[in-house]
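Engineer: I'd like to go over a predicted model; first the sequence, then the structure.
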Amino acid sequence: MSEHAFSDAERAAVYRAIGERRDMRHFAGGTVAPEVLGRLLGAAHQAPSVGLMQPWRFVRITQGELRGRIKALVEQERLRTAEALGERTDAFMKLKVEGINDCAELWVAALMDNREPHIFGRRTLPEMDLASLACAIQNLWLAARAEGLGMGWVSLFEPQALAELLGMPAGAKPVAVLCLGPVTEFYPAPMLVMENWAEERPLSDMLFENQWGERQ
């Protein structure tokens, strides 16, 4: 084992947070203490980013009226998505897809504006700014689980409409509405699995060696 490895207990805690992280839709209200929120945002800000561009921006939603307008945008997209699903429309409409009204904290994670000059690591893969933001969100998610808080990533919204609602500058793009806060319990498995919407595939299905589709 590497001399730089964590202790057994520390490693177990890291893997537990990863294994028990869930995309939460059910929240128990309450609040998130300022010092805890500070730790969570600090964890997000320590995410890796291509070219150290740190493209993440987080907007905290504290106005009830604004929270309601964001929920309305999500509901509009939920209905559009349901229509696009065809024969699965009824099943989709029965799913709980967000916890905007019930979560203690509501945040919007977005990409910064004026990203074009940042070409380090992005000349051929410009979407690496999005990958960097996703890493920040994942850091926040895992830290939240370690703190005993639930988090849900909501992507059912029209980006331009949400950007206008939040007064974002041209070029900035909202990527996630994040519901955060206390929960009564964590799902024992992904909610979509529990609701029989989808099945998890094993890791072995995703592993190739040397050539696409070739397995060891």
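Structural biologist: Looks like it came in fine. Residues are numbered from 1 along each chain as shown.

Engineer: Please count neighbours and contacts with C-alpha atoms only from this point.
Structural biologist: Noted.

Engineer: for the chain, what spans make up the helices?
Structural biologist: 8-20, 34-45, 64-84, 89-93, 128-146, 159-165, 191-194 (DSSP state H).

Engineer: Return the most buried member of those helices.
Structural biologist: Sort those by mean neighbour count, taking mean count of other C-alpha atoms under 10 Å, and helix 128-146 sits at the top with a mean of 22.

Engineer: Tell me which other helices or strands that helix touches.
Structural biologist: For helix 128-146, the packing partners by 3 or more C-alpha pairs under 8 Å, 6 or more residues apart in numbering; DSSP states H and E come out as helix 8-20, helix 34-45, strand 56-61, strand 105-111, strand 150-154.

Engineer: here comes the other one, which I'd like you to weigh against the first:
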Amino acid sequence: MSVPEFSHAFREQLQDLFRWRRDVRHFNRDPVPEPVLDDLLRTACLAPSVGLSEPWRFVRVDDPGRRAAVREDFARCNARALADHMGADALNYARLKLAGLDDAPHHLAVLSHPDPTQGRGLGRGTMPQTTTWSTVMAIHTFWLAATAVGVGVGWVSIIDPERIKTVLDVDPALELVAYLCVGYPAQPASTPELERRGWERRAPERREWIQR
């Protein structure tokens, strides 16, 4: 098998893909076609995993009752988070609208098996978190593939993982790594919404090598 050569034009487009891979919070309600979703899942499973453990588990959340329960949990956790911010900071936080749970046509819970038999434990004796990190790689691969076909992804982190696992009736031994909103973005942008709204800016110094 010959090794593919990636042209300069491709590498520039890859940089564009990285720049346009944004955390989407505002979605159109039009569903993503099932073949597209299936292709994104297949691509996600090409992600690297330590020991070839492939610990990720993708769960489609379609049931309206379960979605409503997730939304309620988000509202409860978000209210607590809002209480931790004071004054103008609280107003800024409130404007962020951190969830696309109401409008996103698709919800995905991504879970990780902490000790899968696949991979035969390679690397986990010294760094047991590698299963979680491998699952994050699958999420990122899914995200990039979605961006490439115009599909947006939003990561909802202000939720109680254990409560959400109960809502979804999944194996309690699994770790909830991410709850994702998926759909076509209402406002595509190449800069993070948090940056556009003045919440935070990138730190240029973190782009430099640290030498020892």
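Structural biologist: Thanks, I have the structure now. Please read these numbers as outputs of a predicted model, since none were measured by experiment.

Engineer: Would you reformat the helices of structure 1 as JSON lines and include distance to residue 105 of structure 1?
Structural biologist: Supplementary listing: those in JSON lines, determined by distance: least, C-alpha to C-alpha, whole Å:
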{"stretch": "helix 8-20", "distance to residue 105 of structure 1": "20"}
{"stretch": "helix 34-45", "distance to residue 105 of structure 1": "9"}
{"stretch": "helix 64-84", "distance to residue 105 of structure 1": "10"}
{"stretch": "helix 89-93", "distance to residue 105 of structure 1": "25"}
{"stretch": "helix 128-146", "distance to residue 105 of structure 1": "12"}
{"stretch": "helix 159-165", "distance to residue 105 of structure 1": "17"}
{"stretch": "helix 191-194", "distance to residue 105 of structure 1": "21"}
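
Engineer: out of the ones you listed, which comes closest to residue 102 of structure 1?
Structural biologist: Evaluated with C-alpha to C-alpha, the helices of structure 1 place helix 64-84 nearest to residue 102 of structure 1, the distance being 10.7 Å.

Engineer: who's in contact with that closest one?
Structural biologist: When contacts are taken as C-alpha atoms under 8 Å, 6 or more residues apart in numbering, the neighbours of helix 64-84 of structure 1 outside the stretch itself are 61, 88-90, 92-93, 100-101, 106, 156-158, 161-162.

Engineer: sorry, back to before: as TSV, the helices and strands packed on helix 128-146 of structure 1 with distance to residue 189 of structure 1 would be great.
Structural biologist: What follows is these, written out as TSV (distance: least, C-alpha to C-alpha, whole Å):
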stretch	distance to residue 189 of structure 1
helix 8-20	8
helix 34-45	23
strand 56-61	28
strand 105-111	23
strand 150-154	14
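
Engineer: And the residue most central in space within structure 2, how far from residue 109 of structure 2?
Structural biologist: In structure 2, the C-alpha closest to the average C-alpha coordinate belongs to residue 155, at a distance of 4.3 Å (C-alpha atoms, centre = their mean). Distance of residue 155 of structure 2 to residue 109 of structure 2, given as C-alpha to C-alpha, to the nearest Å: 10 Å.
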